[in-house]
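> Could you look at this predicted model? Sequence included:
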Amino acid sequence: MTSTYSPENIFRREAEDGSTQAAQAQHLGEILSTHVRKITRNHGQRLRSAWEQLNPLLNRLQDSANRGELIKEARAYARDAGERYVLTLDVLRERGNNDLAHEAAGTPPVLIYDYEVALDGRDLSPPVNYLLLKIKPPQGVEVFDWKRPYLIIDPRAGHGAGIGGFKQDSQVGVALHGGHPVYFAVFRPMPEPEQTLADVMRAEAKFVAEIRRRHPEAPKPIVVGNCQGGWATLVLAAANPDITGPLVINGAPVAAWSGRKGENPMRYNGGLLGGILPALILSDIGGGVFDGAHLVSNFEQLNPGRNFFGKYYDLFANVEKSRHSFLDFERWWGGFHYLNEAEIHWIVEQIFVGNRLSRGEARIERGRRLDLRSIRSPIIVFASKGDNITPPEQALNWIVDTFVDEHEIRIRGQRIIYMLHDKVGHLGIFVSSSIAKKEHAEVTSTLKTIEALAPGLYEMVIDEQTGEGVHAHFLVSFRERKMSDLAGFDDSRDDEKMFATVSRLSEMASEVYDMGVRPMVQASFGGQTAEFLRKTHPSRVQRRIFADENPVMKFVAQAAENVAKARQPAESGNPFLGLEKVWADSVVQTFDFWRDIRDAAYELTFFGIYGQPGMLRLGAPNAYQRKRMDPGELAHLPEVEEILLAIDRGGFEVAVIRMLILMAESRGAVRRDRLERSARVLCKDEPFASLGAEKRNALIREQTIVVEFAPERAIATLPDLLTEFEDRQRAIDTVEFIAGSHDEMDPQTVKTLEKMRAILGVPLLVGSGPVADPLEGVVQKLLPARARKKAASDA
């Protein structure tokens, strides 16, 4: 787009603007069409389903009338519904009382596990409201100090901490049952005065240091980041590349501009609600503190049918059975927490409106730039197509924004694995028992061996299950992927230019507000006014109005007790129960229909405003991407050329690692059982065990570069690394032990193996290959022959 306004450019600019407007009209038409199709298909199917349910109910009503039992069933239903209504009110009363008690106790984390405070952020300098908890394993579960510890970081997104350990079948439970020490980073409701996210990041780094101090014999800790704790984990690792082990990022919105047309309405909030301005105003009204209840309200608006009616009807429909689970979850959902103005300012500006972290421009701690390429730890990203808060595009596109392509990931020695679920929702990623038993359990198993994986971009695929329940095991593979595979999740990224306009307008509005309006707002609010506004927030009022502090509710407890004693539920075949369910579904559908209309209007309004040529021109300075080198230039990087110059130098360790990478490259995927054998050899057998983790990872990275840029020479120079036949035979046997049976190998893998055998002069093996670890229990014989001869000569 032409950027200058000189006379000679005027006609060219008008032509470009006309083309832009035509494309904009087509874009809006596609969005409208997408929404219309989705609304028609979804609600049409639901109406047909409702009619299919209603027909037999009407027939049953007719049968009851014919038998003269209609009045009897109506009375039974009326009594049952009245009793359930009283019991539901009692549950809501208990929820309100729980909220008050929870707040009076300081809103502790909702972990179901016992814990001890390992480090209090208030004792650090500068102080923060974070604490490091050590989880005590439940009875019958044993953990080992030498096993790699876990640190779980929960999100500060309006709620309190503990969602990752909310149930027995949880991230905490999975790690504990694996014998791993588990630590949890939680936070108090109110931040410390002047606390910033840089202070939080430093505190989390000290938490990691404390864990390493407590477990000196264990590998570096695994850090698990949930939702906004995910990008916080990336910030921690980017600012402190050497302190952590593997990172697990669950449902984390990192590339906040990304999404698909007709979906993900939350990403338009910045453009339609004023960018960063609402966060600043609400912080000033709150006396310099941002109330997390505002964030919770945003989440609830995404699915009003569920949050304002559906979950309450589910409670009403089966109040005795649902009471405990409802109250259990609501204790977390209602535990509102706060952020300082500086914290919410950074979050909105750097991530949600500015999208700077994904593009390598986020700055923290006195202007220090955060570059995600500097992270050295392996990263596992878990996303879901059913997540309407963090869609896969937002969870994964930061990889595309950060690296030139998959080759750069390999060159940097990075391992990035993503896993995509088909339908679980955002909260289900953290609290679903089925996810804990499958995806989180398999991730935990993978983390034991992930550092034996060659650098690159992979998709983790859970293929099939053997066994049931706690004895279930899954066949897991890691399939090599390209950046183009990630790009396929998004329909297009052209619309992100419009978010750049939002970012620039937000910056301008923030500056005007700072200079002209903020002093007056700050002078008008604070103290008792801020506290009053917090207490009267609708999200709090709708819960506390049912507590015992409301005099009307004091009669509910006795009424519920009386109902429970004389409870007479209607029979399950009562047709009025079926009619109630159909009615409830229709109410939820009505909510959903108007939500879908709202979302369509929301999206059309956003693109209608920010897709105009003038708006795009205004946002052009913010529509930048980080500077990228041409993929062809990667081979000429000094570190790559230096490694290739030494392609014929090394020994047994280098040769085995190179051959393993060659085998993995030939098949394009790695099964976890092979990865586990590889980790066993590289971590426990000599001479690899003596290398240590840092040297071993450096060798894997170097040999990955060799195989990446000189695959033929990588094979041709193997004899230079293994000069003695005995070493060659042992190296081939080791590689074949890890690779497994020849019958399970891909034809290309067998071909690569035959080529390596031929170049080394090792006869082709007839059969399925070694079944036992050829290096197990061997120490002296492992030394390369030349080293053994030298040792003998020295003796």
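Received the coordinates, thanks.
> contacts and neighbour counts: CA atoms only from here.
Will do.
> got the residue ranges for the helices in the stretch 301-450 of the chain?
With helices called from DSSP state H, counting those that start in this stretch, the stretch 301-450 of the chain shows them at 304-305, 311-317, 319-333, 341-347, 392-402, 406-411, 428-431, 433-435, 441-447.
> any chance of the ones you listed in a markdown table, with mean neighbour count and distance to Phe606 too?
Putting those into a markdown table (neighbours: other CA atoms under 10 Å; distance: least, CA to CA, whole Å) gives the following:
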| stretch | mean neighbour count | distance to Phe606 |
| --- | --- | --- |
| helix 304-305 | 19 | 21 |
| helix 311-317 | 18 | 31 |
| helix 319-333 | 16 | 30 |
| helix 341-347 | 21 | 22 |
| helix 392-402 | 24 | 18 |
| helix 406-411 | 21 | 34 |
| helix 428-431 | 22 | 29 |
| helix 433-435 | 17 | 35 |
| helix 441-447 | 20 | 38 |
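> got another, please set it beside the one above:
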Amino acid sequence: MPDAADPKRPAAAPPSPLQSLAQASDYLADAAQRSVLFLDVMRKRSEQYRAHMAQTAPHVLDYAAELVCDGRTLPRPVNYGLVRIVPPDGVTIDPARRPFVVVDPRAGHGPGIGGFKADSEIGVALKAGHSCYFIGFLPDPMPGQTIEDIARAEAVFLETVIARHPQAREKPCVIGNCQAGWAVAILAALRPELFGPIILAGSPLSYWAGVTGANPMRYSGGLLGGSWLTALTGDLGAGIFDGAWLVQNFENQNPANTLWSKQYNLYSKVDTEAERYLGFERWWGGHVTLNAEEMQFIVDELFVGNKLASGEIRTTDGIAVDLRNIRSPIVVFCSKGDNITPPQQALDWILDLYDSVEDIRTWGQTIVYTVHESIGHLGIFVSAGVARKEHGEFASNIDMIDVLPPGLYEATFEPRAVAAGEADLATGDWVMRCEARSLDDIRAMGGNDAADERRFATAARVSEINLSLYRAFAQPLIKAMVTPPMAAAMRKLHPLRLSYEAFGAANPFLAWLRPTAERVRRDRRPVDPDNPFLKLQQQISDQIVDGLDAWRETCERLSEETFRAVYGNPVLQAAVGIDPQAARPRRAARSLAHQALVERRVAELSAKMTTGGVREAMIRALIYVGMARGTASELGFAAIRRRYEQTGATAPLPIDTFKALVRTQFFLIVLDEAAALAAIPEMLPADMGERRAAFAALTEVVEATGPLTAAPAARLAEMARLFGLGSEPVRLVAATDRPARKAS
């Protein structure tokens, strides 16, 4: 009989009973040894957990750090702090470059995930020559601290960073991971002058958004009846919300991994997997707490209420948090494989705030997004591959992002080895391009229709009612019954904490484990990978995973159908005051004051149509040609810098100045393209040699990103005529007058 894998090869003879017995014996010996080693890793995990939680400021940073500002000393004390990352040996920091500030999420785990490895957000920023700071937190909140207190403390931290870097020509780039992303966005809306570019990694800003048949986590608030359960949990904690419950929510999203795969992967590869497993568990088990008031704000205002994108959140002094007030470029990094913050939750706030790309431009906003195809939520912050690619390119090209004309862009990444144009201008293994997009590109990813929006609005109203009922009838009794010692005891008995404690030194039934594991390591006999019983083990594991995945999918489908049926009921909607005919229950309010400001700005720009010299003319021409491409590349930006250096300038043009020039010239073209182009000859010098040199520089920058297609080539030819060079071929002018290129 032929072999199924190779029909031409005869099938191997079945093993004899004696061989099968030997294979079974080998497998059982290996399985017993792996079981002991697995339990020993669990023991180490428990010891690591106890040692980690015993620290005053536990974190998982892979870098040395020094405290710069302690939030506990502020007028409104918080448990947050600012530290400076000490550059490792061999890393050179350029004091003239903008600093980076990484803000870690406080979503149940402790701080440090942004610098968990050498290849991380912090690592790539240091490698690019930027000073790096980290905003982390202690395990326990200060009494009475609120989300607003934390925002004001982070404003102090950013002021401190800016003051420490007087040589830096630009404001700090701030990275907000997951929960920290929306916190950074809130602060940037209130204090826009403190920020350079903002990178939101895996950060939900539009909490109702998602796709039917996917993203089931967004239904959980409605299915639980709203935020009354959050209030109950905080009251059972005597005013403290245990972050372990947030971690439990993450665990519940993937029962196959939680209940089986994570442990099985360690068990099946215990000889090689222990170090990686323990490294991750050090962060995963670092549970922290929040004040009940903090968590209630997060659930009411964000998760269930979805008030951030609609501008309904207000500070205690009545200031509305409007994300359109942010003046810095916003970079959104999300993934299709992220079931915690899917692309819709990361991006649909743009649809809530703006009517079109033109609307984005009138607010002077630049938004760049990139969507990974498969990486999971934690991989956005933890994966070394993501750090070396996406985060590395963001860090290397942050100045280019800062000067992009207002609008909506998608960042794409191409291997340097196959990139068109002058690839020697790239700084890493990838070439980043920012391609112009419209709101339809975001809508094409899927999202809610009007009926979905009404369902979530109904759930939010029901949540408010249930919370009021709980506070009126049950909360006083719960608060009277629960004491702080009782709450502390309940936190210790949380199932996630018990899973760490169960294998620790306090367990008398595991006293034999350490010496036995040492003997097993000395006598380790791994089974042959072709052992049929080992293959059977893997098949059984795959079946367990498939079964748990099927269970999850069934539960998710039932949850979605229940949510849609309950909150889509027109009787319930009418009862809580939701108009069943509303096309969209809530959107950010339009601003008449902003419209008046835009009109004044248009009048001011119109007066500048012929203002400026050769520099303004060059930027205007470059933007005009580039608009035909619809793409901005790091190669083109690098070519601008190289050309500037070749002029012999002693001091580089500050980014803020260059950014203002680009934006002014961009808006002039958008405002009146014909008039803007007609003014170019008047802005150029009379000397033809200077014009020829300027056009050569323009051509070098335009062609640095690769061959020109018909539309940009036609625009470049049009520029040649405006420069007074229309009688000479464009390519000949470029070849004759510009400096020779380096070999790629």
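Cool, the structure landed. Keep in mind that what you see is a predicted model, and the values were worked out from it rather than measured.
> Quick TM-score on the pair, please.
The TM-score (TM-score structural alignment, normalised by the length of structure 2) is 0.91; 716 aligned residues with a CA RMSD of 2.8 Å.
> Relative to Val182 of structure 1, which of the helices of the stretch 301-450 of structure 1 is closest?
Judged by CA to CA, the one of the helices of the stretch 301-450 of structure 1 that comes nearest to Val182 of structure 1 is helix 441-447, at 12.3 Å.
> Quick one: average offset of the closest one versus structure 2, please.
Here the mean offset of helix 441-447 of structure 1 against structure 2 after fitting is 1.4 Å, by mean CA distance after the TM-score superposition for structure 1.
> residues in structure 2 aligned with that helix?
Taking TM-score structural alignment as the measure, structure 2 aligns residues 392-398 with helix 441-447 of structure 1.
> Over to stretch 585-597 of structure 1?
Counting by TM-score structural alignment, stretch 585-597 of structure 1 pairs with residues 542-554 of structure 2.
> Just the buried residues of the matching stretch, please?
Neighbour-count burial for stretch 542-554 of structure 2, with 16 or more other CA atoms under 10 Å as criterion, is recorded at Ile544, Val545, Leu548, Asp549, Arg552, Glu553.
> Distance to Ala664 of structure 1 added to the helices of the stretch 301-450 of structure 1, as a markdown table?
Formatted as a markdown table, the helices of the stretch 301-450 of structure 1 follow (distance: least, CA to CA, whole Å):
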| stretch | distance to Ala664 of structure 1 |
| --- | --- |
| helix 304-305 | 48 |
| helix 311-317 | 48 |
| helix 319-333 | 44 |
| helix 341-347 | 40 |
| helix 392-402 | 22 |
| helix 406-411 | 13 |
| helix 428-431 | 30 |
| helix 433-435 | 29 |
| helix 441-447 | 17 |
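> For Gln26 of structure 1, find the nearest of those.
With CA to CA as the criterion, Gln26 of structure 1 lies closest to helix 392-402 of the helices of the stretch 301-450 of structure 1, at 22.9 Å.
> I would like the range of structure 2 that aligns with the closest one, please.
Using TM-score structural alignment, helix 392-402 of structure 1 lines up with residues 343-353 of structure 2.
> returning to that earlier point: and of the helices of the stretch 301-450 of structure 1, who's closest to Leu272 of structure 1?
Of all those, helix 341-347 sits nearest to Leu272 of structure 1, with 17.6 Å by CA to CA.
> Name the residue closest to the centre of structure 1, please.
In structure 1, the residue lying closest to the centroid (CA atoms, centre = their mean) is Asn250, at 1.9 Å.
> any idea how far Lys336 of structure 2 is from the equivalent of that residue over in structure 2?
In structure 2, Asn250 of structure 1 lines up with Ala201, judged by TM-score structural alignment. Distance, Ala201 of structure 2 to Lys336 of structure 2, by CA to CA, to the nearest Å: 13 Å.
> Equivalent analysis for Leu378 of structure 2, please.
Note on Leu378 of structure 2: its distance to Lys336 of structure 2, by CA to CA, is 13 Å.
> Tell me which residue of structure 2 lines up with Ala646 of structure 1.
Looks like Ala646 of structure 1 aligns to Lys608 there (TM-score structural alignment).
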